[in-house]
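Enquirer: Here is a sequence together with a model predicted from it:
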Amino acid sequence: MKKILCLIFCYALLSVTGNELSPAAKPIDEKATKETVELFNSLRHQMGKGILFGHQNTTLYGVGWHSHKQGTKTKSDCFEATGQYPVVYGWDINSLWNPVIPKNKVKRNLDWMRELVLNAYERGGVNTFSWHLWNPISPEGGNFYDTTPAVHELLSGGKKHTWFKAELDKLADFFYRVKAIMAR
């Protein structure tokens, strides 16, 4: 009997404490932007309603297809398998500044990625970005697995410092343009 009463008490306690959102909950950063607070609140209100799923490059390429080649911006293996797009969209900026890609295709890639990011945003998705930078010091322009020491050459006074700052400016311009379109 004690076990049954203990189980009922635990269930009741969990039922009461697990259903309410604390009204005082807010981002820890007191200087959080309006957008950050909105994202925080949106994610909090999803608590208990399911699992938020993310997928890297979900509309960029998949099994046997690439959106550039098919001319589609909505195809997704995730969507085809589940009937839903992911909530979190991961993007790797590596493909935009890859020394193997001809310079005339870089703008096309930037424009294409910008559209995919905006489409995800319009679906209510959260976009995240990573940058697996190709090693600019390696004689062959090694990919991100190349362990040739490079950081000292990217910092002030290094041979690639000016180049690296220019790459960061391109990246900042990409994000600025995406944000400007989202603000409309």
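Expert: Everything's here; your move.
Enquirer: CA atoms for contacts and neighbours, from now on please.
Expert: OK.
Enquirer: Skipping its backbone neighbours, what lies nearest residue 41 in space?
Expert: In this structure, residue 41 finds its nearest non-sequential neighbour in residue 26, 7.8 Å apart by Cα to Cα, 6 or more residues apart in numbering.
Enquirer: take a look at this one as well, against the first:
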Amino acid sequence: MSVTSSPEKSANQAHRLVDENATPETKALFHNLLELSKSHTLFGHQHATEYGHGWAGEEDRSDVKSVTGSHPAVIGIDVMGFSGQPANTVQKEKERLRKVVQDHYNRGGVITVAWHFNNPVSAGGFYWKDSVSKPAVKYIIPGGEAHD
């Protein structure tokens, strides 16, 4: 297996941020990633430090680290544990995820966040149209029976 970087852009194809109103933090991240990409290959992994093959919740562990010696540059978390849960459960999940995020940030990593929000009109999970869920959109838009 080999990994190659993308070809250099010509002078008239300069790398630039699309958002002219990007925050200073976003600009710094963009430029740091651009600089690193010249000599390194970075990749990400969802839930990398939360659980893996045969383990869960172990300090400073990821399957990627077990194989390569370091954690992935980017890790993704999911706040689906906030959806439809009692306040004490949400608080525990916030505390757990806060630690995951802070630990990875302190290692110099990038964090992404997803939210698989539970279907608000069915007893199903976050799947919004399948064999156990109602197709939620028609129920939650104005005029729908579940619109609040």
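Expert: Yep, that arrived. Note that this is a predicted model, so its numbers are computed, not measured.
Enquirer: now what about the TM-score between them?
Expert: The TM-score (TM-score structural alignment, normalised by the length of the second structure) is 0.77; 137 aligned residues with a Cα RMSD of 2.7 Å.
Enquirer: picking up where we left off before, now for the residue nearest to residue 41 of the first structure: what does it line up with in the second structure?
Expert: Aligning on TM-score structural alignment places residue 26 of the first structure opposite residue 16 in the second structure.
Enquirer: Kindly report the same for residue 38 of the first structure.
Expert: Per TM-score structural alignment, residue 38 of the first structure is aligned with residue 28.
Enquirer: what's the mean deviation for the one helix or strand its match maps to versus the first structure?
Expert: Counting by DSSP states H and E, the element that carries residue 28 of the second structure is helix 24-36. Its matched residues in the first structure lie on average 0.7 Å from helix 24-36 of the second structure after superposition (mean Cα distance after the TM-score superposition for the first structure).
Enquirer: Could you measure from the equivalent of residue 77 of the first structure over in the second structure over to residue 48 of the second structure?
Expert: Residue correspondence to the second structure (TM-score structural alignment): residue 77 of the first structure is matched to residue 63. Noted for residue 63 of the second structure: a distance of 7 Å to residue 48 of the second structure, by Cα to Cα, to the nearest Å.
Enquirer: just residue 40 of the second structure next, same as before
Expert: Residue 40 of the second structure is 20 Å from residue 48 of the second structure, by Cα to Cα.
Enquirer: and residue 126 of the second structure, how many neighbours?
Expert: Other residues lying near residue 126 of the second structure total 16 when counted by other Cα atoms under 10 Å.
Enquirer: residues in contact with the nearest residue to residue 48 of the second structure once chain neighbours are set aside?
Expert: Nearest non-adjacent residue to residue 48 of the second structure, counting by Cα to Cα, 6+ apart: residue 62, 5.4 Å away. Contacts for residue 62 of the second structure (Cα atoms under 8 Å, 6 or more residues apart in numbering) come out as 48-52, 71.
Enquirer: Tell me which residues are up against the longest helix seen in the second structure.
Expert: When the second structure is parsed with DSSP state H, its longest helix is helix 87-106. Residues outside helix 87-106 of the second structure that contact it (Cα under 8 Å, 6+ apart) are 49-50, 75, 77, 81-82, 110-111.
Enquirer: so how much does that helix differ from the first structure once superposed?
Expert: Overlaying the first structure shows helix 87-106 of the second structure at a mean distance of 1.3 Å from the equivalent residues (mean Cα distance after the TM-score superposition for the first structure).
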